[in-house]
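K.L.:
sequence and predicted structure below; questions after.
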Amino acid sequence: MAGADPQRVLAEVFGYDEFRGDQEAIVRRVIAGGDAVVLMPTGGGKSLCYQIPAICREGTGIVLSPLVALMHDQVAALRLAGVRAAALNSSMDPGERQDVIRAYREGELDVLYLAPERLSAPGTVEMLQQGRVALFAIDEAHCVSQWGHDFRPDYLRLGELAEHWPDVPRIALTATATPETHREITERLRLDNAEHFVASFDRPNIRYRIEPKGQVRRQLLDFIRSEHPGEAGIVYALSRKRVEQTAAALAEAGVDAVPYHAGLPAEQRLRAQTRFLREDGVVVVATIAFGMGIDKPDVRFVAHIDLPKSVEGYYQETGRAGRDGLPSEAWLAYGLSDVVQQRQLIDMSDGDQQVRQNQLRHLHQMLALCEGIACRRVFLLEYFGETGAEPCGNCDVCLSPPRTWDATVPAQKLLSTVLRTAKERNRTYAAGQHIDVLRGVTSERVTHMRLDELSTWGIGGDLATHEWQAVVRHLLATGMLESQGEYGVLAPTQDAKPVLRGETTVLMREVPAPRRGGRSVGRGSAGGGSKRSAAAADLTPEQAEVFERLRQWRAAEAKEQGVPGYVVFSDATLAALAAHRPTQRAALTAIQGIGDVKLERYGDAVLAVLADA
């Protein structure tokens, strides 16, 4: 379709009536041969920004993506829409690779997916020079940032594309970039002449919830049972052992949960990913090795049972929920132990002092998000350089404003204890020992170190242990304390001095007592439940029944073709079909997501399902 109008391609190939936001400006910029840097949130439609120019320009659009495991589904989705697409990666046998290379050389492809590592392999540049390149799309471009949360060394070589193909437009795209990372993308990829398109990072359909960690598996199970029974979700944990234990606990409780981490056999990882992508209602428990580029639109929740390492990582991981624009949730439970664990990992890392300082800065920013008493969404937007946002009215802070209290005196007591143990006992301790001193808890260690002789011994008996832990977290988040060394010993910073002198007030949120088990009071069951799909939430009971019949048809069709259901049609498209009940093929084209190719392929079958319903 070289030379085709992009508006026509949007409608006939992808089934949409109009572009969203900056999409049209980006598409026309690249079609005209200009470079672009695109910062757009997950679910904002980044892929159309390079897929449509690849179709409209002469030659093949080369998409550089780190997501080898997902290329098959991305290619399958394009082919179902009538786009000539292929991938070239290490999972293919030599015969398949030669077929793809031949098709590229002969100009038979609109889009070709490559991993950045493949571009660095001997002979790849020469192979690409034997065909015609329409454009280069660099997806997940934040991976080029050496100070970011997801750095990949192979991305550093992508700047060389400007030398080999100086007249071919390049477009770099990401959903996660601070102003600093934005600058790195521009500089390292040599996009000095690019036009920059920065959309809002706001994801208004996602509700952010953060709560103190108690019995975290019970908290997680209650969250899934009460809020998202039978719905697809991702649970992130920090360690492989924790992933496997959590997945097993959820499965035992009736949740259709599977584990995923890099230490599992490749076959088991592929099976878990395939089930998650292609079946309804599967929950995957994973390390952050899972998820980048996940294109599943109906993920209804993302949960973290350990503190993420950075705000960028948290935003990208939570952004995998609600790509279809329907209501979704980001839930996080964290505690003081998370801070200690993260600090230990930083101290044991292989990086130099500058790298560790950067990791520590990320940790404190993440802790500041958790401990904050203002709108979560406003915090996130300001972090990514957007100012002036109003409170969202949809996060936990906005919906249930936390009660605050003046913690100046407890903060002074804690800081004084930290200083006295260092000065009078010539030792530094972790939070637990300081809290024991404040609460007057006697132990063999306390007696041996004569900590019960300190002047602050027992002066904090009015607060429970979990309340003192909250004070420690708050002082760490606000930079008055820092956690040092393998054991997370506490040390005051310069920012603590105004508090000790009584010049600064410490205002922090009240912390509820941690839950200690008990039965879930959630509605529905973990495995199925009666909660209606988010896409069908506004349908009448009769329409919802039609929607479920369409989902059953889609599941059978997707299974036969070996692709995820959303590749056939999204839930939003099925809901629109159920609501409008078209009776003729011509009327199907008015439904978002049904282009000419899908109309030809599925039109009669869809009309038959609607007629039977």
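P.N.:
Good, I have the coordinates.
K.L.:
only C-alpha atoms from now on, for both contacts and neighbour counts.
P.N.:
OK.
K.L.:
endpoints of stretch 173-181, how far apart?
P.N.:
End-to-end distance for stretch 173-181: 12 Å, by C-alpha to C-alpha, to the nearest Å.
K.L.:
could you pull up the residues touching Thr181?
P.N.:
Neighbouring residues of Thr181 by C-alpha atoms under 8 Å, 6 or more residues apart in numbering: 142, 145, 147-148.
K.L.:
contacts for stretch 338-352, please.
P.N.:
Contacts with stretch 338-352, where a contact means C-alpha under 8 Å, 6+ apart, come from 306-307, 309, 356, 359-360, 363, 473, 483-488.
K.L.:
how does it look with 10 Å?
P.N.:
With contact meaning C-alpha atoms under 10 Å, 6 or more residues apart in numbering, stretch 338-352 is reached by 213, 238, 305-309, 337, 353, 355-360, 363-364, 366-367, 430-431, 473, 476-477, 482-490.
K.L.:
what packs against the helix or strand containing His364?
P.N.:
Following DSSP states H and E, one finds His364 within helix 353-371. Identification of packing neighbours for helix 353-371 by 3 or more C-alpha pairs under 10 Å, 6 or more residues apart in numbering; DSSP states H and E yields strand 206-212, helix 311-318, strand 328-334, helix 336-348, helix 376-383, helix 465-477, strand 481-484.
K.L.:
now Ala286: how far from Met449?
P.N.:
Applying C-alpha to C-alpha, the value for Ala286 to Met449 is 42 Å.
K.L.:
would you map the strands across the stretch 451-600 of the chain?
P.N.:
481-484, 489-492, 507-509 (DSSP state E, counting those that start in this stretch).
K.L.:
so can I have CSV of those strands showing mean neighbour count and distance to Glu560?
P.N.:
Listed next are these as CSV, based on neighbours: other C-alpha atoms under 10 Å; distance: least, C-alpha to C-alpha, whole Å:
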stretch, mean neighbour count, distance to Glu560
strand 481-484, 21, 55
strand 489-492, 20, 58
strand 507-509, 17, 53
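K.L.:
make TSV out of those strands and add distance to Lys296.
P.N.:
Shown next, in TSV, are the strands of the stretch 451-600 of the chain (distance: least, C-alpha to C-alpha, whole Å):
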stretch	distance to Lys296
strand 481-484	39
strand 489-492	42
strand 507-509	36
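K.L.:
which one, of those, ends up nearest to Thr42?
P.N.:
For the strands of the stretch 451-600 of the chain, distance to Thr42 was read as C-alpha to C-alpha. The smallest value, 31.0 Å, belongs to strand 507-509.
K.L.:
that older thread, ranking the contacts of Thr181 by neighbours, who comes first?
P.N.:
Compared across these, His142 has the highest neighbour count, 27 neighbours, by other C-alpha atoms under 10 Å.
K.L.:
test my guess that it contacts Ala175.
P.N.:
Yes: using C-alpha atoms under 10 Å, His142 makes contact with Ala175 at a distance of 8.2 Å.
K.L.:
give me the common contacts of these two.
P.N.:
Shared contacts of His142 and Ala175, defined by C-alpha under 10 Å, 6+ apart, comprise Leu39.
K.L.:
helix, strand, or coil at Trp405?
P.N.:
When classified by DSSP: H, G, I helix; E, B strand; the rest coil, Trp405 comes out as strand.
K.L.:
this is the comparison structure:
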Amino acid sequence: MQQTPISILEHVFGYDKFRGQQEAIVNAVVGGDDALVIMPTGGGKSLCYQIPALLRPGVAIVVSPLIALMQDQVEALRALGVKAGFLNSTLTPQEIYDNEQSIQAGQLDVVYIAPERLIQARTINLLQHSQIALFAIDEAHCVAQWGHDFRADYLRLDVLHNEFPAVPRIALTATADTRTRQEIIDRLALHNAQQFIAGFDRPNIQYRIQPKDRPRQQLIKFLKQEHDGDAGIIYCLSRDKVEKTAAWLREEGFDALPYHAGLPPEIRAKHQRRFLREDSVVMVATIAFGMGIDKPDVRFVAHLDMPKSIEAYYQETGRAGRDGAPSTALLLYGFEDVVKLRQMTSNSEGNEAFRRAEQERLNAMLALCELASCRRQTLLRYFDDELPKPCGNCDTCIEPPQTWDATEAAQKALSCVYRTGQRFGVQHVVDVLRGEKNDRIKQYGHDQLTTFGIGSDISQHEWKGLFRQLAALGYLDVDREFGSLLLTESCRTLLRGDQSIQLRKDAKITTKKGKRQAIEVDHDDLPLWHALRQCRRRLSEEYGVPPYVIFHDATLKHMLEVRPQNTQQLMQVSGVGDAKAQKYGQEFLDVIRNYEYSSGQ
């Protein structure tokens, strides 16, 4: 009986029908056509080349950058009865020779090869003396020279078109905006390829994006209340943050492992294997981890820093919920992320055109973060995919944010940036607005500015949220080298009063309009809040003074946010001077330490 795509799907892979465009893709490649496949993670890309590999005569060569996963991929195919092998640097010379002989003898159906090995003259010669069924270029977005997963060896994969013009090629990726798609086509010479662009929607993933506000506490609350015992990935920008976050999570009782390029290969391999093969492991990683991960039951992906593009965000969040079950993508971001990413962009090796493109991608990512409408609609639109109605499964759909007229506060903020000479970062400008009389402000004479203290009614945290939104909307830029706030041309009409501005109310801005709100404390912080107030009450009785003479409520609230662990950190709290720090400071530090020890935070 002659084999067909559907018979192989049923008998080898155990599915009774194709999904989406799989069948059309398989038929195109089986028929000898080239194909470009953009399909979301979990959409079944692998079947699009594995089934043609079993239908066409010869061996299918799969080009993959994922050396650490090749063994697992081959073992998975072998378990299905497919004759599979791989060629990469982890093999001994004898194993390489044996596999090469098997390729030439036509004894294998599928062979995975790393790109750096494929482009070697020895490998090209081997393939020229073998019968090749097809070339599958997996993770094809790696060819995008300034993309988030660029691999230099991918630039030379046009050798496949030049040396094997009669062999069909299929390039596959889960993530590619219009620009990256064109780059794949150009660099791989796929101009005549059939294009299959599947929908990008992952409806089972709930997207949630929140400003950073004590991110460790936000993360631990998220994990303990929603994903205790689940497998997940937590992304950080730096290796140091990966190490510290993993260590902290282990102290909190989670089976957390670090993963970054600076770890020894054997440690990375060990941690990756544990994550793939054990339940409830939380991987804390840089972007060095995740591409090609086939673990279906990753229940959450959390970002503790903002990704540098929507492409990167989509690719990384897509590692959650490959099995289609409900999963969560949580992103915590702050103004410091914008500064750091813009500095990284300016220090990159690319030319001015590249830096401009990267800046556009970063701005699009920041706009997604500050969005007040459905996040999924905007996310999909970035990839030229449309969702007719709001999704109902992102934070802005579940709890639509309210907006408020922030025109006056924004004018104060922009004026203060101008008055301070556009030479300072957000913390300094906020201190000027709030009327903080610290040494740095006095050093520069900024306590004499007309903007000094004009924003004392707005908290430090709330001001930072306002500046973050102004940057996202293009009214402010950030100096790439020093992180100073810079005015843009767009802010002129706002400063002149020719324009009003609406911002998200979740920035928690309070204004002088109407009654001032009482100190707002999250429910989970109430025990510590009450303990701090009890300490203040005891000290007020001991010293015979009103409680506010010890510390104002606003100062206690700031302590609640900062959680100082020593006198130096306590001195950073608004309302704590030298004398009070010396007289009362230790009492409050003890309260905070005892609370965090007893509550396990």
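P.N.:
Nice, thanks for sending it over. These numbers were taken from a predicted model, which means no experiment stands behind them.
K.L.:
after superposition, what's the TM-score here?
P.N.:
Superposed pair, TM-score by TM-score structural alignment, normalised by the length of structure 2: 0.83. Supporting alignment: 516 aligned residues with a C-alpha RMSD of 1.8 Å.
K.L.:
ok, back up a step: so between Ala286 and Met449 of structure 1, which is more surrounded?
P.N.:
Neighbour count, other C-alpha under 10 Å: between Ala286 of structure 1 and Met449, Ala286 has more, with 26 against 12.
K.L.:
neighbours around the residue lying closest to the more buried one once chain neighbours are set aside, how many?
P.N.:
Closest residue to Ala286 of structure 1 apart from its sequence neighbours, by C-alpha to C-alpha, 6 or more residues apart in numbering: Tyr260 at 4.7 Å. Using other C-alpha under 10 Å, Tyr260 of structure 1 has 26 other residues around it.
K.L.:
got a list of what Tyr260 of structure 1 touches?
P.N.:
236, 240, 243-244, 247, 266, 268-273, 284-290.
K.L.:
one more pass at 8 Å, please.
P.N.:
Residues in contact with Tyr260 of structure 1 (C-alpha under 8 Å, 6+ apart) are 243-244, 269, 272-273, 284-287, 290.
K.L.:
for ChimeraX, what selects the buried ones among those residues?
P.N.:
This is how ChimeraX selects the buried members of these, with burial counted by 16 or more other C-alpha atoms under 10 Å:
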select :243,244,269,272,273,284,285,286,287,290
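K.L.:
looking at the contacts of Tyr260 of structure 1, which is nearest Gln543 of structure 1?
P.N.:
The closest of these, once distances to Gln543 of structure 1 are taken by C-alpha to C-alpha, is Val284, at 29.9 Å.
K.L.:
go ahead and confirm that closest one touches Glu231.
P.N.:
No: the criterion here is C-alpha atoms under 8 Å, and Val284 of structure 1 misses it with Glu231 at 11.1 Å.
K.L.:
tell me what the lengthiest helix in structure 2 is packed against?
P.N.:
If you go by DSSP state H, structure 2 has its longest helix at helix 578-599. Identification of packing neighbours for helix 578-599 of structure 2 by 3 or more C-alpha pairs under 8 Å, 6 or more residues apart in numbering; DSSP states H and E yields helix 526-543, helix 567-570.
K.L.:
need the contact list for His72 of structure 1.
P.N.:
By C-alpha under 8 Å, 6+ apart, the contact list for His72 of structure 1 reads Ala87.
K.L.:
buried stuff in the one helix or strand it maps to?
P.N.:
Per DSSP H and E, His72 of structure 1 falls inside helix 71-80. By neighbour count on 16+ other C-alpha under 10 Å, the buried set for helix 71-80 of structure 1 is 71, 73-78, 80.
K.L.:
now the element after it, going C-ward?
P.N.:
That would be, after helix 71-80 of structure 1 and using DSSP H and E, strand 85-88.
K.L.:
on average, how far is that next one from the matching bit in structure 2?
P.N.:
Following the fit onto structure 2, the mean deviation recorded for strand 85-88 of structure 1 is 0.7 Å by mean C-alpha distance after the TM-score superposition for structure 1.
K.L.:
now do the next helix-or-strand element following that strand: which elements does it pack against?
P.N.:
Downstream of strand 85-88 of structure 1, the first helix or strand assigned by DSSP H and E is helix 94-105. Using 3+ C-alpha pairs under 8 Å, 6+ apart, the elements in contact with helix 94-105 of structure 1 are strand 85-88.
K.L.:
how about the strand it packs on, aligned to which bit of structure 2?
P.N.:
Residues 84-87 of structure 2 are matched to strand 85-88 of structure 1 when aligned by TM-score structural alignment.
K.L.:
re earlier: please state the offset of the helix holding His72 of structure 1 from the chain centre?
P.N.:
Helix 71-80 of structure 1 sits 22 Å away from the centroid of its parent chain (C-alpha atoms, centre = their mean, to the nearest Å).
K.L.:
okay, now the counterpart of Asp192 of structure 1 in structure 2: neighbour count?
P.N.:
In structure 2, the residue matched to Asp192 of structure 1 (TM-score structural alignment) is His191. Using other C-alpha under 10 Å, His191 of structure 2 has 15 neighbouring residues.
K.L.:
separation between the residue nearest to His191 of structure 2 when sequence neighbours are not counted and Gly32 of structure 2?
P.N.:
Spatially, and ignoring its direct neighbours in sequence, His191 of structure 2 is nearest to Ile185 (5.8 Å; C-alpha to C-alpha, 6+ apart). Ile185 of structure 2 sits at a distance of 18 Å from Gly32 of structure 2 (criterion: C-alpha to C-alpha).
K.L.:
neighbour count winner among the two?
P.N.:
Ile185 (20 against 16).
K.L.:
so is the more buried one in a helix, a strand, or just coil?
P.N.:
Under three-state DSSP, Ile185 of structure 2 comes out as helix.
K.L.:
pretty sure it contacts Arg179?
P.N.:
No: the pair Ile185 of structure 2 / Arg179 is not scored as a contact, 10.1 Å apart, by C-alpha under 8 Å.
K.L.:
my guess is Val243 of structure 1 contacts Thr287. True?
P.N.:
Yes: counting by C-alpha under 8 Å, Val243 of structure 1 touches Thr287, with 6.9 Å between them.
K.L.:
what do those two both touch?
P.N.:
236-237, 260-261.
K.L.:
tell me where the stretch 401-550 of structure 1 has helices.
P.N.:
Remark: helices assigned in the stretch 401-550 of structure 1 by DSSP state H, counting those that start in this stretch are 408-424, 431-439, 444-448, 465-477, 497-500, 541-561.
K.L.:
where exactly do the helices run in the stretch 101-250 of structure 2?
P.N.:
115-118, 121-128, 159-163, 178-187, 215-226, 239-251.
K.L.:
turn those into JSON lines, including distance to Gln568 of structure 2.
P.N.:
Formatted as JSON lines, the helices of the stretch 101-250 of structure 2 follow (distance: least, C-alpha to C-alpha, whole Å):
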{"stretch": "helix 115-118", "distance to Gln568 of structure 2": "52"}
{"stretch": "helix 121-128", "distance to Gln568 of structure 2": "61"}
{"stretch": "helix 159-163", "distance to Gln568 of structure 2": "61"}
{"stretch": "helix 178-187", "distance to Gln568 of structure 2": "48"}
{"stretch": "helix 215-226", "distance to Gln568 of structure 2": "21"}
{"stretch": "helix 239-251", "distance to Gln568 of structure 2": "21"}
